[in-house]
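Asker: Predicted structure and sequence below. I'll ask about it afterward.
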Amino acid sequence: MGRGRQPQPAATALRFTAPAGTFTARRGDGVVRATGIRYARAERFAPPVPEPPAAGVVDATSWSPACPQPPAPELELVVTDPMGELVADEDCLRLSVTVPDDADPGSGLPVMVWVHGGSYVSGAGDAPAYDPAALVREQRVVVVAVTYRLGVLGFLGGHGRPANLGLLDLLQALRWVRENVAAFGGDTDAVTVFGESAGADAIAHLMAADGARGLFRRAVVSSAPLGLSRGRARMSDAMAAEAASLPATGPVAAVVEAQARVAARARRYGLAGAMPFGTQYGSPPLPAEEELEAAWARSAPEVDLLVGTNSREVALFVALLPPAARLARTPGAGRAVERLVRALTRRIYARDAERLARRHRAAGGRAALYTLSFGGPGALPGAHAIDLPLLFPHRPTWAASPLLAGIPWEEVEAAGREVRRVWAGFARTGEVPADVPPFLRVDRG
């Protein structure tokens, strides 16, 4: 078993009464948490159906289960005990709300809805690596963490099955937030979606999605692999053909076990095959690929955007491949590896972040573009996911990470306070504060 966070004793329980029902929460660590709340249900390979209001009092003191997913040994190399005590359950359409311990329904606090990453195949909203307590305590915001369907269950359609189910899950979660978050002290007119990696990619696509209008006012898109999002139709079709025989009922373990076989069909499709599962254009709620930019333009005046990348995203993936890591430490070859890191970081992440910011501004929206380069001796400065321990400083998870090697935890905490201040400031105002830390470069347009 892992070493995840445990529910607080029942003596600390509180209640929130919202349109969706009355929820028993728990106080601890300077915050109050209502966890594992259903926002929808779904049959396998079917769209989500909103959860009706609950009768009676709902116990919201258990973590949201994770979507069933194959093992991810690479996560164990980056974080300690990445899933903690979370269980996996196909009935995973849940969210958790964390508020300052003195919040009440009239507080009107900014709301930040977290969409986790993991290449659309791994992770969970309540994973310890995303513990929002520090962000909530320091910045007096409400954080809602969403768990949604992944992999073949959530991000592969075709051959008679709907695509983008995980994206539809997120839309349903945002509808729940709009209808209920005021009861937890949140301001429904100040909802910011924020996410990293695949979570950020999902947010960028929510900005173009049918049915998303009015569900959020601001978006933080961090390290989105938008360079892999186009030209995927043939790859997705090949994967869908492989997945067509997967059962729509019965034990989910057989579906999860088959996911590697389905993903293997993507290998012949070049760089896009590095993230085989993802959004599919032309299937609800997304427009056809050729209509994507027009859809983004329509939403731009209504959504403030903070978009950016870390300076050396691909350095993490080099470090996780032993032959490449050894090569990177060789003086002559190391320089060539570094050039490759910079080139692929631009190709997969930075170039399209810049394009998104430019298009957003041209269409009448406000957009700030950032580059984050935090790191230190022996660590992986500017690597993919280096922003996560800054936003969510759960020490048991992050202290031993190679991302932070050689960096005293006190420096991580100090840098994290700055990043949390900037992110929460954007959530309040739609603008990046004038004073930002030296490792964060911002183009305000």
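Answerer: Yes, it's here.
Asker: only C-alpha atoms for contact and neighbour calcs from this point on.
Answerer: Fine.
Asker: and the gap between residue 422 and residue 274?
Answerer: 31 Å (Cα to Cα, to the nearest Å).
Asker: And residue 119, by the same measure?
Answerer: With Cα to Cα as the criterion, residue 119 and residue 274 are 9 Å apart.
Asker: Check it against this one:
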Amino acid sequence: MTVAGDDVSRSRPEVRTRSGSLRGSLEAGVAVFRGIPFAEPPVGALRFAAPRAVRGWSGVREAVAFGPPPPQGGHFGMDALARETVGEDWLTVNVWSPDPGPGAGLPVLVWIQGGAYTIGMSGLPEYDGGRLARDGGVVVVTFNYRVGPEGFGQIEGAPANRGLLDQIAALEWVRDHITAFGGDPDRVTVFGQSAGGGSVAALLAAPGAAGLFGRAVAQSAQGTFFAPELAADITGACAAELGLRATVADLSGVAPHRLAAAGDAVGAEAARHGGRWGKPALRSVTFSPVVDGAALSVTPWQALTAGAGRDIDLLVGHTRHEQRLLTALDGLLGQVGEDVAAQTLDAFAPGPDGARAYRDAHPEAGPDELHELVLSDWLFRMPTLHLAEAQAAAGGRVHAYELTWPAAPGMDGVLGACHGLDVPLVFGNLDRGQPAALIGTAPEAEDLSAAMRAAWTSFAAQGDPGWPAYDRDRRLVRLFDAAPTVTAYPEERSRLIWRDHAFPVLPLLQRGNPEGQIPGR
């Protein structure tokens, strides 16, 4: 770190990387470098291509502003946010370091944001890494990756999983450059939530990511992985919205925001494709990693069962009421009737007797709770738990947790421990960004956030978050609540219902296949 004799120079730390020198800013004692390119802009001839290593530069590059986000869908106004920042350098990283310099040797936490593989940008205030870096003594890295059709559309003439390839390229950048920021490239932990957690799971299975991280944290991992045929059919529908085919030749001339909007249009009408797309259509899940035989040959659960993560320390967990916020966003909170609950159980519960198994296991549950339980389990809770089960079965080390503290106490806890609540708690950003609205003014939030940050940074530093490892006998997990405890996994009824489910690759279905029909439609 360059320290000059005056206050202005001290507030502008500099580092020298292999690509060139960078000048950042000093914020609350943490050196911050934003908008550092890790790959060439994926536009023009490089659009829909695998990421290409960035060229170096001469002189000192200013690194004080986030790079422009990738084109994306309009959920939560993200498309408008993306278009506010002009430029094509979509693939950039940001670094927060409490001790920049090649000799510090600090643990590194690399964050992958979620957003259903359709939205997401690293420059959101909830992902500010300053507090996590400062209080935990770690280097925090965030980055952009391509989403929606740009990143996960199955396009003829283009490699699949371009968003996943971007993530691998960002991790390669960390391996090659993080020493300059005080990080230890041999102590890299990748962590992510929702689609970011699903991405972490995918990276555990991806041969191209081997050796790029030694620890991994999957928070509420999204469990959808597509067959190439399903991904191609969905992307074909997106191209058809524009009167085109899903080929590089046809789509390369389409403005990125128009292609993202076409993805939104297909997502909004996904349910009518249920006969071909099956369960993803019912939840408007239009993009996911593709098990294509190249970037991914098997699902994460298959990979972990076979021992792919045996040498990687793993921390996994979910919130108790994953679905509840999503139900509220659907306008159905407190409005789910018996007919909707029955349709949901028939569509998503595993096996031919899954719906009956839920009703037998939860005789006290009304339609709202049954709807919430099975959707929470299908998309987030059981895919995440099965990562722990697979890792433990293969002899790898894994720790597990569940967040049970209820969100937004000012709303009488109606949202419960909902999806996304863990993000502000883990980063410590309790008063900024959209997820902070879930926190409210609860006084215990600070203590809970401190406990989660301490666990994550301890895991990054030592591989131990502070409670016993998960095994298939005791199944001990940490419950994060106002008074955190360690206990046997509390969602035992769901675990038993899903214990024989393999979370297979989601296929393209034939019209008329009962598994692909939408009950009640």
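Answerer: That came in fine, so what should we check first? A quick note: this is a predicted structure, and the numbers were derived from the prediction, not measured.
Asker: Any chance you could compute the TM-score here?
Answerer: Scored against TM-score structural alignment, normalised by the length of structure 1, the superposed chains reach a TM-score of 0.87; 424 aligned residues with a Cα RMSD of 3.0 Å.
Asker: Pick out whichever of residue 422 and residue 274 of structure 1 has more residues nearby.
Answerer: residue 422 (21 against 13; other Cα atoms under 10 Å).
Asker: so that one touches residue 440, yeah?
Answerer: No. Using Cα atoms under 8 Å as the test, residue 422 of structure 1 is too far from residue 440 to be in contact (9.8 Å).
Asker: Now list whatever residues contact both of residue 119 and residue 274 of structure 1.
Answerer: Listed as contacting both residue 119 of structure 1 and residue 274 by Cα atoms under 8 Å, 6 or more residues apart in numbering is no residue at all.
Asker: so where do the helices sit in the stretch 101-250 of structure 1?
Answerer: 133-139, 151-154, 165-180, 198-206, 233-243 (DSSP state H, counting those that start in this stretch).
Asker: equivalent range in structure 2 for the longest one?
Answerer: What that stands for is helix 165-180 of structure 1. Mapping helix 165-180 of structure 1 onto structure 2 (TM-score structural alignment) gives residues 162-177.
Asker: With the first one instead?
Answerer: Helix 133-139 of structure 1 corresponds to residues 130-136 of structure 2 when matched by TM-score structural alignment.
Asker: Now do the buried residues in that stretch.
Answerer: 130, 131, 132, 133, 134, 136 (16 or more other Cα atoms under 10 Å).
Asker: ok, so of those, who is nearest residue 274 of structure 2?
Answerer: residue 132 (42.3 Å; Cα to Cα).
Asker: The closest one touches residue 141, doesn't it?
Answerer: No. With contact defined as Cα under 8 Å, residue 132 of structure 2 and residue 141 do not form a contacting pair (10.7 Å).
Asker: Can you pull the residues that touch both of those two?
Answerer: In contact with both residue 132 of structure 2 and residue 141: no residue, using Cα under 8 Å, 6+ apart.
Asker: just the strands in the stretch 51-200 of structure 1 please.
Answerer: 57-59, 94-100, 109-115, 142-146, 186-196 (DSSP state E, counting those that start in this stretch).
Asker: Which strands and helices lie in contact with the shortest one?
Answerer: Contacting strand 57-59 of structure 1 under the criterion 3 or more Cα pairs under 8 Å, 6 or more residues apart in numbering; DSSP states H and E are the following elements: strand 21-28.
Asker: what's the average distance of the strand it packs on to structure 2?
Answerer: Taken over the aligned residues, the distance from strand 21-28 of structure 1 to structure 2 averages 0.9 Å (mean Cα distance after the TM-score superposition for structure 1).
Asker: whereabouts in structure 2 does stretch 204-213 of structure 1 align?
Answerer: Taking TM-score structural alignment, stretch 204-213 of structure 1 hits residues 201-210 over in structure 2.
Asker: residues making contact with the matching stretch?
Answerer: Contacts for stretch 201-210 of structure 2 (Cα under 8 Å, 6+ apart): 164, 168, 171, 218, 221, 289, 295-300, 303-304, 308-309, 387.
Asker: For ChimeraX, write the selection for the buried entries among those.
Answerer: Under the burial definition 16+ other Cα under 10 Å, those of the contacts of stretch 201-210 of structure 2 that qualify are selected in ChimeraX by:
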select :164,168,171,218,221,289,295,296,298,299,300,303,304,308,309,387
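Asker: Next step: the contacts of stretch 201-210 of structure 2 restricted to strands.
Answerer: residue 218 (DSSP state E).
Asker: Which ones among the contacts of stretch 201-210 of structure 2 lie within helices?
Answerer: Judged by DSSP state H, the contacts of stretch 201-210 of structure 2 include 164, 168, 171, 300, 303, 304, 387 as members of helices.
Asker: Any idea how many residues pack against the nearest residue to the last one once chain neighbours are set aside?
Answerer: On the basis of Cα to Cα, 6 or more residues apart in numbering, the spatially nearest residue to residue 387 of structure 2 that is not a chain neighbour turns out to be residue 301, at 6.0 Å. Other residues lying near residue 301 of structure 2 total 26 when counted by other Cα under 10 Å.
Asker: can you check residue 12 of structure 1 too?
Answerer: Count around residue 12 of structure 1 with other Cα under 10 Å applied: 11.
Asker: so it makes contact with residue 27?
Answerer: Yes. In this structure residue 12 of structure 1 lies within contact range of residue 27 using Cα under 8 Å: 5.5 Å.
Asker: which residue lines up with residue 315 of structure 1 in structure 2?
Answerer: Match for residue 315 of structure 1 (TM-score structural alignment): residue 324.
Asker: following the helix or strand hosting that match, which helix or strand comes up?
Answerer: Per DSSP states H and E, residue 324 of structure 2 falls inside helix 322-329. The helix or strand immediately downstream of helix 322-329 of structure 2 is helix 338-348, counting by DSSP H and E.
Asker: Just want the angle from the helix or strand following that next one to helix 338-348.
Answerer: Using DSSP H and E, the next helix or strand after helix 338-348 of structure 2 towards the C-terminus is helix 354-361. Helix 354-361 of structure 2 runs at 120 degrees relative to helix 338-348, counting by axes from the mean of the first three to the mean of the last three Cα atoms, to 10 degrees.
Asker: so helix 354-361 of structure 2 matches what in structure 1?
Answerer: So helix 354-361 of structure 2 is aligned with nothing, judged by TM-score structural alignment.
Asker: for the helix or strand following that helix, which positions count as buried?
Answerer: Sequence order places helix 367-376 as the next helix or strand after helix 354-361 of structure 2, per DSSP H and E. The neighbour-count check on helix 367-376 of structure 2 (16+ other Cα under 10 Å) flags 367, 368, 369, 370, 371, 372, 373, 374, 375, 376 as buried.
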